[in-house]
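1. pasted the sequence and its predicted model underneath.
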Amino acid sequence: MLVVGDSTAGKTRACFEALRAQLPEHRVVAPAGGPDLLTAVEVIDRTAARCVVWLDDLESCLGPDGLEPALLTEIVRLRIPVLATMRHQQFDIFAAPETASDAGTEHARTATAGARVLRQLDPVELDRVWTPGELERAGETEDDRIADALAHHGPYGIAEYLAAGPALYQEWHRANRPGGHPRAAALIAAAVDLARTGLRPPYTLSLLASVHEPYLTAAGGALLRPEPLDTALEWATRRRHGVTSMLVPTQDPNAWHVFDYLTDHTHTPVPDTAWQTALEHAVGPHELMILGVHAHDDAPIIAESVYRRAVEAGHSGAMFNLGILLGKAGRFEEAESVYHQAAEAGHSDAMVNLGVLLAKAGRFEEAEVSFRQAIEAGQRDAMVNLGTLLGKAGRFEEAEASFRQAIEAGHSDAAYSLGVLLGKAGRFEEAESVYHQAAEAGHSDAMVNLGVLLARAGRFEEAEVSFRQAIEAGHSDAAYSLGVLLGKAGRFEEAESVYHQAAEAGHSGAMVNLGILLAEAGRFEEAEASLRQAVEAGHSDAVFNLGVLLNVVGRAEEAQTLLPASGQQQDQG
């Protein structure tokens, strides 16, 4: 079980209580890192001991030397219980979107062996803020600490308040002033930013001392009359509220972790000095890879430099991530080169993205070879990509076979893609069946297409249900399509409501249709506002419709400036 939540949400305590309630007789094995996890699994297998593996801060175990897909499969086979926690921030970094499942679209992703592991898990989300029912039950306890938290937590979560996160964060920032503790604040800032680079703690005093000076200078330097280093360290490591300190002690008296609440709530850019220090202290290609993952979106120049160093050491994940970075920058030849390098090293995601890159360049035969290579390596996404490629080439039977292979492998996108293929072939009953299958798996595009299919068959009530299901899943096109359906049925008030919903989500077609609907109801000012919103969103029909409206309300001169530049009035539906 993986519990994901914000810092101080209570993830570790929740896992502890689950362990105590469900597995009280099991021994707890808590590996310090990936290599230790490998050893632990081997020992548990050899001894058949009743053990639960405890992985607090799961990211420390992710990677080719630790928890990767093959080891996860082995853990499942051996039925070893695992309790793991991960902060939202780290989960988002490591579990980026999946590899492209459409041959014409490459989803940028930061994939590692760990990302492939996280895609196979169904995490339990632990909310920072408790529900009214949870607060009510907490009020029934006789624990004075919880009673105090209920009375004073304000906008913060109860566990967050109990862990003193907000209080320590505010105290840290208040320290950066004359008469405060500016050097301590700078030491903490250095530790926070080193953590944000992905450099693993603990951090020695000498390291923090060497990094903190630019932070102190930026805050005011000597004008703040900074305290001596030993005084600053004592203040930064002092335990507060009976809970924790800002710099957290380790077994090494000269090295510290940083309170992760401070890390997760800091959003300023990481300065180059911190990145450079992290690069100097990273050990081995895996640590370089982790730094690159953290820099990938916010500091792409640094990420490229880090990835290239890891590539030189033969890290296939770094080759793949570098390919994504170069592709996003439009450097396609370089991206192709490193994708080839990663594919030759056996990286199946790289084989998929190489195929996507080749397909975009019109090199379809080479793309097919790359997709088939990925399929042989067990990559489900490649089956979908190959099906899409074959479908575009008119090889429908082969495309169908590839999609069905992906469906059997449990890929929900494949059912959607097969539905599209079957629909184009006029096999509507079969298309409906696989759309239903994809919709049940939560595929919102399939819900929309199913609704369209049902509407065309005159099954309007079923279509409405499918569109509403897609709306609940957050699909703006569904609200637009439902608006069209309701408008044709003469249910104009309901149509207006869902058009508003789609327009607020940025759907320009909904803005146009809403404008037309309002104009037909004589609500010209509102209609104009909606059409102008669509014009700003770049909808090609909006200009013409706005011109027509202005003409109708007697503003002919304004209308004439618009009408010649546009096409035909959009017909709702």
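-> Looks like it arrived, so ask away. Just so it is clear, the model here is predicted, and its values are computed rather than measured.
2. can we go C-alpha only for contacts and neighbour counts from here?
-> Fine.
3. T73: neighbour count?
-> 14 (other Cα atoms under 10 Å).
4. counting contacts, what elements does the one helix or strand it maps to pack onto?
-> Assessed by DSSP states H and E, T73 sits inside helix 69-78. Judged by 3 or more Cα pairs under 8 Å, 6 or more residues apart in numbering; DSSP states H and E, the packing partners of helix 69-78 are helix 34-47, helix 113-118.
5. quick one: closest of these to Q469.
-> helix 113-118 (26.6 Å; Cα to Cα).
6. I'd like the next helix or strand past the closest one.
-> strand 124-126.
7. so which elements touch that following strand?
-> On a contact count with 3+ Cα pairs under 8 Å, 6+ apart, strand 124-126 meets strand 2-5.
8. do that again at 10 Å, thanks
-> strand 2-5, helix 11-22 (3 or more Cα pairs under 10 Å, 6 or more residues apart in numbering; DSSP states H and E).
9. could I get the buried residue list for it?
-> Neighbour counts over strand 124-126 (16 or more other Cα atoms under 10 Å) mark L126 as buried.
10. beyond that strand, next helix or strand please.
-> Using DSSP H and E, the first helix or strand after strand 124-126 is helix 132-138.
11. below is structure B, check it against A:
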Amino acid sequence: MAGGTVHHLIQTGTVHSLTLHAGHPAHAGSLPAPHDWPRADQVDPVALGVRRSRRFGNETGLPPYVRRDVDSKLDALVITADVMGGLLVVTGPALSGTSRTAWEAVRRNTPTDTRIFAPSPGTDLRALPALLRAAEDKSSYALWLDELDGHIGENGLDVNLLAQLTALHVPVIATMRDEVYDTHRFGRHPASRLLGGADTVELTSLWSEAERTRLAAADDPRLVDAVRWRGDSGVTEFLALGPELWDEWRRARRAAAHPHGHRLVRAAVDLARCGIEGDIPQSLLRGVIEVYGAVPTGKPFGEALLWAYKKRHDVTGLLVRGSTSTRWRPYGSLVADAARSPESEPVPDDVWILAIDAAKSDPGLPFTALAEAFRGILLARAERGDVDAMTALAALALDLEDVEAAMEWYGAAARLGDARAGFELGMLLAEHRSEVEAIPYLEAAAAKGLHGAASVLADLYQRRCAHWLWVAADRGEPEALSRLKGPLSPQSMIPPPGTS
């Protein structure tokens, strides 16, 4: 690629805007002129087959590259190919990052003004050597073939064409999936000789400890998310699948798609956003789904579960099975993306409440962490005068067995005119402090027509009446004793003398 010799990089299956040939494969004589090929420092890696990563903020198009353990070997091979020409193939499982790893090696080890040609699969490449020999621009050139199997054959890359390109010192950098490489490399496949003469570098989806250490040092939010949320999947799988899973899930909300499945996954994602990073009971998911509205007709839960659990790209589903057949987790990229997406709505209060209620009896759920997280959210809203947040804080305080805090928050809401809060405060005061203190709140609730308030107030008055009649009778007032025998004061409701 250097020293004024002709070098070209061609990529399979991907097309740069300057070299795109839509429709039918290109024929000999229709290849773009070498001087029109984009320079290496102008190429969009996505046009070379690198998968996009999700962007919600000011991130660049791709997250920073994290060096792989094979990079040293790959660098040496690219440097050699840059000088001598030849075929270099990076192989690996699907979504293992072969395109990004190969391209970063080219970018590191070739001149920035190298001209890159990335034809569509099936492009007729037979005229390429003649085209390069006739080029007036004596820049470096390179051929990049992403998914090489789409570029080999009678009119594509074969042993003869590779020999001509090698004579021109043009390196050919290619990628292939492991199983596709094995199919073409071994046995009597026509491409066996071609691949047999290539240098190869094998990439794996599993990252070594050293690679994970380098990943952990990155500060790009997408890489930080990969460290935290990738679960059992590989780093590159997480980064590559994230955008697809997010888009599929968001589009599933349409009535003609999978609205029930969408809600099921949303339930899991929202619960994870609350703080349940482990397995989620299926029963809790069922309950949370109802928070989002009526369940779509004709979409049973089992069907929604099968859709959500189905593996995409043989890697993961939108939901991941937990430790048992009735416990599930959302795939981590969905949680990470929901936390960062400006489109995401806050987790509804009812979801928090259901999660906390479930955690009371399920040791596998983080009750204290959920309660404290919800409390923090509610406090911020309560400080802005949000009455619903105040009543929720009161209910949460009762969950934490803090009656005084519950009365404080119900009182704050009652002072802002919330009749239900006043009623709940009255009930707590009557039970834990003083019936006398409870009466004004219960009367206010009854006066506002709150269902049940009048009956509770009547019972309280009846108990108070019985109490004072007993006091009066104890003091020798004959009328009090006769009234205690009346129908309005059943014996079961008369407390022992001296109680209040």
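-> Noted; the coordinates are in hand. Predicted model, so just to flag it, every value in this text is computed and none were measured.
12. now the TM-score, please.
-> Once superposed, the chains reach a TM-score of 0.32 (TM-score structural alignment, normalised by the length of the second structure), with 182 aligned residues with a Cα RMSD of 3.9 Å.
13. hmm, back to that, deepest of the helices and strands packed on strand 124-126 of the first structure, which one?
-> Burial of these is given as mean neighbour count (mean count of other Cα atoms under 10 Å); strand 2-5 ranks first at a mean of 22.
14. any idea how far the nearest residue to Y181 of the second structure once chain neighbours are set aside is from L128 of the second structure?
-> Take Y181 of the second structure and drop its neighbours on the chain: the residue closest to it by Cα to Cα, 6 or more residues apart in numbering is T91, 7.2 Å away. In this structure, T91 of the second structure and L128 of the second structure are 25 Å apart, going by Cα to Cα, to the nearest Å.
15. out of those two, which sits in the more crowded spot?
-> When T91 of the second structure and L128 are compared for neighbours, T91 comes out ahead with 26 against 20, by other Cα under 10 Å.
16. specify the local secondary structure of that one.
-> Following DSSP: H, G, I helix; E, B strand; the rest coil, we place T91 of the second structure in the strand state.
17. that one contacts R177, doesn't it?
-> Yes - with contacts counted by Cα atoms under 10 Å, T91 of the second structure reaches R177, the gap being 5.5 Å.
18. now the element after the helix ranked longest in the second structure, going C-ward?
-> Longest helix of the second structure, by residue count under DSSP state H: helix 453-474. Next along the chain after helix 453-474 of the second structure, taking DSSP H and E as the criterion, comes helix 478-484.
19. what helices or strands is that next one leaning on?
-> By 3+ Cα pairs under 10 Å, 6+ apart, helix 478-484 of the second structure packs against helix 453-474.
20. list the buried ones in the helix it packs on?
-> 453-454, 456-457, 460, 462-471, 473.
21. so D357 of the second structure touches L398, yeah?
-> No - D357 of the second structure is beyond contact range of L398, at 11.7 Å (criterion: Cα under 10 Å).
22. ok, L87 of the second structure touching Q164?
-> No - at 11.8 Å, L87 of the second structure does not count as touching Q164 under the criterion of Cα under 10 Å.
23. hmm, back to that, out of the helices and strands packed on helix 69-78 of the first structure, flag the one nearest L208 of the first structure.
-> helix 34-47 (25.9 Å).
24. flag every buried residue along that closest one.
-> By neighbour count on 16+ other Cα under 10 Å, the buried set for helix 34-47 of the first structure is G34, P35, D36, L37, L38, A40, V41, I44, D45.
25. next, the angle helix 69-78 makes with that helix.
-> Put simply, helix 34-47 of the first structure runs at 30 degrees to helix 69-78, going by axes from the mean of the first three to the mean of the last three Cα atoms, to 10 degrees.
26. which strands or helices does helix 34-47 of the first structure pack on?
-> strand 27-29, strand 51-55, helix 69-78.
27. which of the buried residues of helix 34-47 of the first structure lies closest to A278 of the first structure?
-> Checking the buried residues of helix 34-47 of the first structure against A278 of the first structure by Cα to Cα gives G34 as the nearest, at 20.3 Å.
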